[in-house]
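Q: Build me a model:
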Amino acid sequence: MADSTPASDTPAAFGDPIYREGVIELLGVIAYGELSAFERLAEDAKLAPSLRDKAELAQMAQAELGHFFGLRDRLESLGVDPYAAMEPFEESFTRFHVQTAPSDWLEGLVKAFVGDGLAADFYREIAAYLDVDTRALVLESLDGTGNSAFVVTRVREAIEADPTIAGRLALWGRRLMGEALSQAQLVAAEHDGLTAVLVGGSDRAGGMDLAAIGRMFARMTENHAGRMAELGLDS
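A: The predicted structure is shown next:
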């Protein structure tokens, strides 16, 4: 659980230009992430070993695209060009995906489950400092992200068939953890609006101090360990 309570007065919150900038940046980065996830899952489907697997990944991709449309529409309702709001995050996402390009189908599944789950944890933490309406949209857009029973089943089946792959996938999961945490820190540091919302740069929220930020990353680490255990892997 995060360390703050969201503001309830949505119109008043958006009267603060710092807060408004932070919300636009947050919606922009999540929207880019959803569109990127859709594209990545669609590509992964090409490597799927069966038609059933292709269909499952296509369904996951479709869910990501639906989330993207909701975020796009919200940005437009704020009078913002959604694609302009997304563009500043292109370099960060490209960097992350280059550094975490999976070598095979199973690594792609683990990345979808673990990597997307870590990103969702980070955005949920920030959402605790948002007005009620924006917070609800963010949480809805993250619903189900990185949480597919299909992925868990396929990875566990693969480990049961060949236990020797567990070590490799565990190392891969740890690498994803490190890269995702670095990505989260860089995204926050590179965008003043996001930082202001997180640490309380607006008048409507207290934000996090250094201790609270430490607890946030500890929670993210614990959640990662839980996901790895669900896959049958050591964290």
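Q: switch to C-alpha atoms for all contacts and neighbour counts from now on
A: Will do.
Q: Could you list the buried residues of the longest helix that the chain contains?
A: Assignment by DSSP state H gives helix 17-45 as the longest helix of the chain. Buried residues in helix 17-45, counted by 16 or more other CA atoms under 10 Å: 18-38, 40-42, 44-45.
Q: Work out the gap between the next helix or strand after that helix and the centre of the chain.
A: The helix or strand immediately downstream of helix 17-45 is helix 51-77, counting by DSSP states H and E. Helix 51-77 has its C-alpha centroid displaced from the chain centroid by 14 Å (CA atoms, centre = their mean, to the nearest Å).
Q: Show me what helix 51-77 is packed up against.
A: In terms of contacts (3 or more CA pairs under 8 Å, 6 or more residues apart in numbering; DSSP states H and E), helix 51-77 is packed against helix 17-45, helix 82-86, helix 132-142.
Q: Let's have those helices in a markdown table, adding distance to Leu71.
A: A markdown table is the format used below for the helices and strands packed on helix 51-77 (distance: least, CA to CA, whole Å):
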| stretch | distance to Leu71 |
| --- | --- |
| helix 17-45 | 6 |
| helix 82-86 | 8 |
| helix 132-142 | 7 |
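Q: here's the other one to compare against:
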Amino acid sequence: MVNWKFWQQRPPARILRLRSRGDMGDATRVDFEELAPAVETFLGQAAYLQLGYFETLSRLIRATPELEEKEALSLAAGAALVKHRAIIDVIRDRGDDPAEIMRPFQEQLDTFRRATIGARPRETMLSVHITAGMLDDFYRALAASYGDTGRRIARILNVDSDRELIVDLIRATIDADDEMRSLLSMWARRLVGDTLLVARAALRPQRLGIDDEKKVEPVFTALMAAHARRMDALGLAS
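A: The predicted structure is shown next:
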């Protein structure tokens, strides 16, 4: 597991709403009071995460000789880059420097990304599908805290991520190879822990009290339910 201590400042008061969308299920409202981060933190991390997905997928494109796989990876990489650039536009429209907004999270999120790169291409494909799916869900929920800026980010994150062909490749591997099925199932369970730490670190100042834990729990329950549905769709046990 990666130890995350991203933010030392106490964040301003926000309201976090979990909205219904696809895998996220029924709408749930959760008040986080002062647990949600400042908008600059939200934007910087969201933008850099998309850039990280693009980089990981681009490296896989270079590493694979199969044209079918290159096509699947290129579609997903392109979608991540489009989302990254759209979030950058939001940052610029606020009058901020995108590099300065993202820089505080570069080292920590690069560490997270390196920790979720697998020894085999299929593991890394699964990493992107699982971690991006969970964190996109989380940031869509968090976006409700930030008024018009948050609504713009939610619309960006709602755009199709074009990972369907990657899912097809993973599913074909699972169907054809029981050993890989077991390995990928274990790998996915490992990914969940590190991914939830990234999401939790975006909320807490230093410590999360008992009452705050109760407020946070419904959001992470929804994230895990959505993750279980993704795993079921792949034919893997969550």
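Q: what TM-score comes out when they're superposed?
A: In this superposition the chains share a TM-score of 0.80, using TM-score structural alignment, normalised by the length of the first structure; 208 aligned residues with a CA RMSD of 2.7 Å.
Q: show me what contacts the residue nearest the centre of the second structure?
A: Centre of the second structure computed as the mean C-alpha position; nearest residue by CA atoms, centre = their mean is Leu135, 2.3 Å away. Leu135 of the second structure makes contact with Thr195, Ala199 under the criterion CA atoms under 8 Å, 6 or more residues apart in numbering.
Q: how about it, what's its match in the first structure?
A: Aligned by TM-score structural alignment, Leu135 of the second structure pairs with Ala119 of the first structure.
Q: Ok, Ile153 of the second structure next?
A: Checking with TM-score structural alignment, Ile153 of the second structure has Val138 as its match.
Q: contacting residues for its match?
A: Leu27, Tyr123, Arg124, Ala127.
Q: Check which helix or strand the second one maps to.
A: Mapping Tyr123 of the first structure onto the secondary structure by DSSP H and E places it in helix 116-127.
Q: Check how far that helix sits from its aligned residues in the second structure, on average.
A: Superposing on the second structure and averaging over aligned pairs (mean CA distance after the TM-score superposition for the first structure), helix 116-127 of the first structure comes out at 1.1 Å.
Q: Surely Gln110 of the first structure and Ala149 touch.
A: Actually, residue 110 of the first structure is Val rather than Gln. No - at 12.0 Å, Val110 of the first structure does not count as touching Ala149 under the criterion of CA atoms under 8 Å.
Q: out of those two, which sits in the busier spot?
A: Val110 (25 against 12; other CA atoms under 10 Å).
Q: Let me know the outermost residue of the second structure.
A: The second structure, CA atoms, centre = their mean, max distance from centroid: Ala176 (28.2 Å).
Q: and it, what pairs with it in the first structure?
A: Under TM-score structural alignment, Ala176 of the second structure pairs with Ala161 in the first structure.
Q: What's the end-to-end length of stretch 109-116 of the first structure?
A: 10 Å (CA to CA, to the nearest Å).
Q: And the equivalent of Ile213 of the first structure over in the second structure, how far from Thr56 of the second structure?
A: When the second structure is aligned by TM-score structural alignment, Ile213 of the first structure is paired with Val216. For Val216 of the second structure, the distance to Thr56 of the second structure equals 30 Å [CA to CA].
Q: ditto for Arg120 of the second structure
A: Applying CA to CA, the value for Arg120 of the second structure to Thr56 of the second structure is 13 Å.
Q: do Ile156 of the second structure as well
A: Taken as CA to CA, the span from Ile156 of the second structure to Thr56 of the second structure is 20 Å.
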